[in-house]
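# my questions are about this predicted structure, shown below with the sequence.
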Amino acid sequence: MDNAAAESFNATFKGETLKGRKGWSNERAARLDAFRWLPRYNARRRHSRLGQRSPIAYKNTFHPTAATLTRAA
C-alpha cells in the first residue's frame, strides 16, 4: 500500500510548523500550533500538483459553492 500522500503531508507539516523549534512548552501549545496550521494547508496553501491553487480553490473549479444558502421548505 502506498502512503506517499501521508508522508508528503507529514513532511510539509513538520517543515512548516517546526521551523527550527525544539519543542513546545506544553501539549496545549503544540495542539494550538497544529490546529492553526491545518486551515492554511487545506484552504490557502498552494499546491504545485493543483496548478498552484489551494485545495478548496481547485475543488471549486469543478463544484462551485453557492454564495447563499438554499431556503429550507
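That came through, no problem. Numbering: from 1, shown residues only.
# contacts, neighbours, all on C-alpha from now
Will do.
# just give me how far stretch 5-23 sits from the chain centre.
In this view, stretch 5-23 has its centroid 12 Å away from the chain centroid, taken as Cα atoms, centre = their mean, to the nearest Å.
# alright, now check it against this:
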Amino acid sequence: MLKRKKIDISMTEENHCYENAMAARVNGILKDELYLDQTFDNVTHKKRVAKNAINLYNDVRLHLSLDYKTPNKVY
C-alpha cells in the first residue's frame, strides 16, 4: 500500500541500519511514554496529541544523553 501511494518505507534518508535504530527509539518513546499508540477518533485529535507529544519530548522530557536537559535547551 505504501509503495502504491509512493511513500518511502524507511525512516532514514540513506537506508542505514543505525539510523533506523534511532528512529525506532524515538518512535518507541512517542508511543510508550507519550501515548501515540492509541486509536484516535479523527485526524484533528491525532494531530493535537502528536503536537503535544513533540512539545513534551523537546521542551519537557529530560534526556539522559543530554545530561538531563531537554533537546531545545541543548540545541
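Yep, that arrived. These numbers come from a predicted model, not from an experiment.
# residues in contact with residue 50 of structure 2?
Residue 50 of structure 2 sits next to residue 36 when contact means Cα atoms under 8 Å, 6 or more residues apart in numbering.
# any idea how far residue 13 of structure 1 is from the residue opposite it in structure 1 once aligned?
Residue 50 of structure 2 maps onto residue 34 in structure 1 when the alignment is built from TM-score structural alignment. Going from residue 34 of structure 1 to residue 13 of structure 1 by Cα to Cα, to the nearest Å gives 8 Å.
# residue 40 of structure 2 matches what in structure 1?
Per TM-score structural alignment, residue 40 of structure 2 is aligned with residue 24.
# chain neighbours aside, what residue packs nearest to that match?
Among residues not flanking residue 24 of structure 1 along the chain, residue 30 sits closest, at 5.7 Å (Cα to Cα, 6 or more residues apart in numbering).
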